[in-house]
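Colleague: When you get a sec, could you give me coordinates for this:
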Amino acid sequence: MKASDADILIIPGYTNSGPDHWQSRWQAKLSTARRVEQAEWSKPVRADWVARLVEEVNAATRPVVLVAHSLGVPTAIHAVPEIAGKVAGAFLVAPPDVANPKIRPKHLMTFGPYPRDPLPFPSVTIASRNDPFGAFEHADDIAHAWGSLLIDAGESGHINGESGHGPWPEGTMVFAQFLSSLPPVRRRTEASD
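Modeller: Okay, here's the model as predicted:
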C-alpha cells in the first residue's frame, strides 16, 4: 500500500504532540495524514478519546492506517471493536503501561488495562528499553498478545521530542516498510461496475 492509498490517522498521546514531535512532522509531510484532535488533551477521558477516534475512522474515505504514540496506543486498542473493518494496519509507538499504579498522572490508569485480543489487522509495536512510561517487558507481552510485530528501539526514552526523536528517520523507514507490506488497495474498474 502507498501512503496516498490510505487515510493515515495520527493519534497523539497525553498533552498532544508538539511541533517538533515526529507525529507532527509526519502529518506535515504525508498528504493523506490528519490528526485525531481531542477536546481535552491534559485531562483525557478514555470514552471521549475512543469515541473521537471512532468518528475519524468512520469519516475516512480510504482504508485507515493508525499511527499512535503513547496514550494514543490504548485509545486505538480500545477502539478496535468499533473500527476493525476499516483499519488496514496500526503503527503503535511507546505504549505506556496504563495498568501500572505508579504511572503519573494517575488518571491515565483509566485507559487500562489493555485488551489482549489479537488485532484483526497487521500491526507493528515499537518500544524502548528505557521508556519511563512503560517497561519493555510490558510492551513485549502486549505486542505478543495482539499478534503485533515488536521492534526493539533500544534505549530511546519515550520516543518523542524530549528524547531526541523529532525527525526520527529510523521510524520513518520502519513506517515506510510497514506501509509497503500492507495489501495494495484494489481499485474498482469500469468492467466491475
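Colleague: contacts, neighbours, all on C-alpha from now
Modeller: Fine.
Colleague: Quick one: the strands in this structure, in order.
Modeller: With strands called from DSSP state E, the chain shows them at 7-11, 33-35, 64-69, 87-93, 123-127, 149-152.
Colleague: May I see these organised as CSV, with distance to residue 22 and mean neighbour count added?
Modeller: Converted to CSV, the strands of the chain look like this (distance: least, C-alpha to C-alpha, whole Å; neighbours: other C-alpha atoms under 10 Å):
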stretch, distance to residue 22, mean neighbour count
strand 7-11, 10, 25
strand 33-35, 12, 20
strand 64-69, 10, 26
strand 87-93, 11, 24
strand 123-127, 14, 25
strand 149-152, 17, 16
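Colleague: And those: which comes nearest residue 23?
Modeller: With C-alpha to C-alpha, the closest approach to residue 23 among these belongs to strand 7-11: 6.6 Å.
Colleague: Another sequence for comparison is provided below:
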Amino acid sequence: MSQSPTILIVPGLRDHVEEHWQTILERKLPKACSVAPLEHDKLSCAARVEALQQTIAKIEGPVIIVAHSAGVMITVHWAQKYQRPVQGAVLAAPADLETPLPAGYPALDTLRDNGWLPIPRSRLPFPSIVAASTNDPLSTYERASQYASDWGSELVDAGAVGHINPASGFGAWPLAEELIRRLG
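Modeller: Sure, this is the predicted structure:
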C-alpha cells in the first residue's frame, strides 16, 4: 500500500493570509503543512528557498507542492538548487516578477537585488501543473503559458479569476484539490 503524499503549501510574498485558499486547504487536508513565514529577510529569494528546503527536509515520504504567486518562483528556484524527489507540484498564478508589478508590490530593482531574477526557465525535475488566470494582474496568461512550457508543466486555464486570491474573491478554491488529485 503506497503512502499518501504530504501536501506542502508554499505561499507567496504576503505569506499566510487567513482567508486565502492555501490556508483553507491546509486546514482541510489531513496531511498538509506549510512553509512558515519568515521573520527576517522577507524579500530575500534565497531565504525563502532555504525556508522551503528546511520544511521539505522534515517530511518523510512523498510530497506534492502547492505554490501560489511568488511561491511558484520560490519553488522553481528551489528545484534548481535541491534534488529531493517530489511527486508533483501545483503552481497557481505564477507572478511575473520580470515585469513591473502593480502598486503595492516590490519594484523590479528590489526583486533583482534580492535574488529573484532571472526566473529559472529549466524543465522541472517533477510533474507539475501551472494553473493560470486569463486576467491575472500579476502575469499575463501568455507569460504563464511560457513558464509552463519552459518548466515542462501542464497548463490549466483557470478562467478569468484574477490572481486567485482573496482580493479576486477567492477563499476556497476547489480546483486546487482537483489538481492535487491529478498529481496523486
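Colleague: hmm, back to that, want to try CSV for the strands of the first structure, with distance to residue 139 of the first structure as columns?
Modeller: Listed next are the strands of the first structure as CSV, based on distance: least, C-alpha to C-alpha, whole Å:
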stretch, distance to residue 139 of the first structure
strand 7-11, 18
strand 33-35, 24
strand 64-69, 13
strand 87-93, 10
strand 123-127, 6
strand 149-152, 8
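Colleague: For residue 45 of the first structure, which of those strands is the nearest?
Modeller: That would be strand 7-11 among the strands of the first structure, by C-alpha to C-alpha, at 14.5 Å.
Colleague: And that closest one against the second structure, how far off on average?
Modeller: Superposed on the second structure, strand 7-11 of the first structure shows a mean distance of 1.0 Å to its aligned residues (mean C-alpha distance after the TM-score superposition for the first structure).
Colleague: Mind telling me which residue is nearest the centre of the second structure?
Modeller: Nearest to the mean C-alpha position of the second structure, by C-alpha atoms, centre = their mean, lies residue 67 at 2.1 Å.
Colleague: Next, the contact list for it, please.
Modeller: 9, 10, 11, 12, 75, 89, 90, 91, 92 (C-alpha atoms under 8 Å, 6 or more residues apart in numbering).
Colleague: what's the closest of the residues you listed to residue 102 of the second structure?
Modeller: Nearest member of these to residue 102 of the second structure, counting by C-alpha to C-alpha, is residue 12, at 15.3 Å.
Colleague: Residue 75 is in contact with that closest one, correct?
Modeller: No: look at residue 12 of the second structure against residue 75 with C-alpha atoms under 8 Å: they stay out of range, at 10.2 Å.
Colleague: ok, back up a step: nearest to residue 34 of the second structure among the contacts of residue 67 of the second structure?
Modeller: residue 9 (4.4 Å).
Colleague: wouldn't the closest one be in contact with residue 24 here?
Modeller: No: under the criterion of C-alpha under 8 Å, residue 9 of the second structure makes no contact with residue 24, lying 10.7 Å away.
Colleague: The corresponding residue of the first structure for residue 148 of the second structure: neighbouring residues, count only.
Modeller: The pairwise alignment with the first structure assigns residue 148 of the second structure to residue 143, based on TM-score structural alignment. Burial of residue 143 of the first structure, expressed as a neighbour count using other C-alpha atoms under 10 Å, amounts to 24.
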